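K.L.:
Got a predicted structure here, sequence first:
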Amino acid sequence: MKIAVLGGTGLIGSQVVQILNTNGHEAVPHSPSTGLDLITGAGLAEALTGADVVVNLTNSPTFDDASIDWFRTSMTTMLAAAATAGVGHAVVLSITGAEQVPALDYYRAKVLQEDLLKGGPVPYSVVRVTQFFEFMKAVLSWTSDETTVRLPATLVQPMASAEVAQAVADACMGAPLNGTRSYAGPEVFALDELGRIALAAAGDHRTVVTDDTAGMFAAAKDDALIAKDDTVIVKTTYREWLATQ
């Protein structure tokens, strides 16, 4: 199959392209560096010409309320072009539990993206995943200074980006789900606890202070971001992943 990978040069997209090509498919990465602009539609018709599948791994440049309009415009543009090109399967990557955190603009934007896909003209698959191990460094930086990192005790169940990419690639290689498949890591952590593990592994001696108002994940309550009964649990633990870094 020919698979157009929008956002195909990023952390997940580059791995998805590699997996698909290794499995004998023709996966072509598209991004702003190749001339793709999902807001204006520039480069989109060319990217989708002859494609059997389109997977959208592009992301809003911000996490604030502007992300809502960004996903509305980009998905509407993509779906119209995919229908015109006769693409038979559209895949998007989303977030486990996104609809349970309406206080976060970005999560509401991802739910909107899913809804546009589900109501669109192309058979589809939604792949939902939990937070990536690779993002922990950024999370630590959001509410930190030279001596202290403030993190909420929000429950998270993170996973490795390699397993995210495999889940997306599997969806691309399969028939449209016309539904959602969710994935999560094998361990549940309080985010402040995970921060202490990450800092210790990096030899960083800053103190983690539990602050349930700190950072964007403070908006996620109880088990909002944790796997539900129908979730696929992947294998790699956080400490196993740390040992490879």
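P.N.:
Received the coordinates, thanks.
K.L.:
C-alpha from now on. contacts and neighbour counts both.
P.N.:
Will do.
K.L.:
What is the burial count for residue 240?
P.N.:
For residue 240, the count of nearby residues is 11 (other C-alpha atoms under 10 Å).
K.L.:
Is it part of a helix or strand, or is it coil?
P.N.:
helix (DSSP: H, G, I helix; E, B strand; the rest coil).
K.L.:
Now do the contacts for it.
P.N.:
Listed by C-alpha atoms under 8 Å, 6 or more residues apart in numbering, residue 240 has no contact partners.
K.L.:
For residue 239, grab the count of nearby residues.
P.N.:
With other C-alpha under 10 Å as criterion, residue 239 counts 11.
K.L.:
nope, residue 244 is what I meant
P.N.:
6.
K.L.:
again, but for residue 53
P.N.:
Neighbourhood size, residue 53 [other C-alpha under 10 Å]: 28.
K.L.:
do the same with the one 3 residues further on
P.N.:
By the criterion of other C-alpha under 10 Å, residue 56 has 23 neighbours.
K.L.:
Tell me which residues touch it, please.
P.N.:
Applying C-alpha under 8 Å, 6+ apart, one finds that residue 56 lies in contact with 5, 6, 7, 90, 91, 92, 93.
K.L.:
alright, now check it against this:
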Amino acid sequence: MAPAEIRPVSCAEVATSLAHTAVFTPLFGVREIAGPEQFRLDTFVRAVLPEDPEGRRVFTDWRSPLLGAGLRGRDLLPGADAHIARARFTDWPGSRPAPAAAP
């Protein structure tokens, strides 16, 4: 898993944002949404995956593609005008302790 930085958003807030976008006039056709916390993708995946009884692990590898594309450190972060969701990862239903935040 690439250690690119991400700002995950809860499913509930994605649904609310989508509903809001559907009933109002879109702004330039694009609306980015981001969570209030920033994590590394590899660290976040380790935190949210259930314990694997088979002992499989998540490895950090910059060469690891995401959906076939190579990633750089900030490629998955939103633009400056993104809507920032309110719910922190630890507020999500069924969440685990939050991973260490990205620097």
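P.N.:
Structure's in. What do you need? Keep in mind the model is a prediction, meaning the values are calculated, not measured.
K.L.:
Tell me the most packed of the contacts of residue 56 of structure 1, by neighbour count.
P.N.:
The most neighbours of any of the contacts of residue 56 of structure 1, using other C-alpha under 10 Å, belong to residue 90, which has 30 neighbours.
K.L.:
Please verify my assumption that it contacts residue 124.
P.N.:
Yes. Counting by C-alpha atoms under 8 Å, residue 124 is a contact partner of residue 90 of structure 1 at 4.6 Å.
K.L.:
which residues do these two both contact?
P.N.:
By C-alpha under 8 Å, 6+ apart, the residues touching both residue 90 of structure 1 and residue 124 are 117, 176.
K.L.:
Restricted to strands, list the contacts of residue 56 of structure 1.
P.N.:
Secondary structure from DSSP state E places 5, 6, 90, 91, 92, 93 of these in strands.
K.L.:
Could you dump these into CSV with distance to residue 142 of structure 1 added?
P.N.:
Formatted as CSV, these follow (distance: C-alpha to C-alpha, whole Å):
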residue, distance to residue 142 of structure 1
5, 30
6, 28
90, 33
91, 30
92, 27
93, 24
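K.L.:
quick check, nearest of those to residue 157 of structure 1?
P.N.:
Nearest to residue 157 of structure 1 among those is residue 93, at 16.8 Å by C-alpha to C-alpha.
K.L.:
and the spatially closest residue to that closest one that is not a sequence neighbour, what element?
P.N.:
Counting by C-alpha to C-alpha, 6 or more residues apart in numbering, residue 93 of structure 1 lies nearest to residue 127, which is 4.9 Å off, once chain neighbours are set aside. Using DSSP states H and E, residue 127 of structure 1 sits in strand 124-129.
K.L.:
What range does the helix ranked longest in structure 1 cover in structure 2?
P.N.:
Secondary structure assigned by DSSP state H gives helix 66-85 as the longest helix of structure 1. With TM-score structural alignment applied, helix 66-85 of structure 1 matches no range in structure 2.
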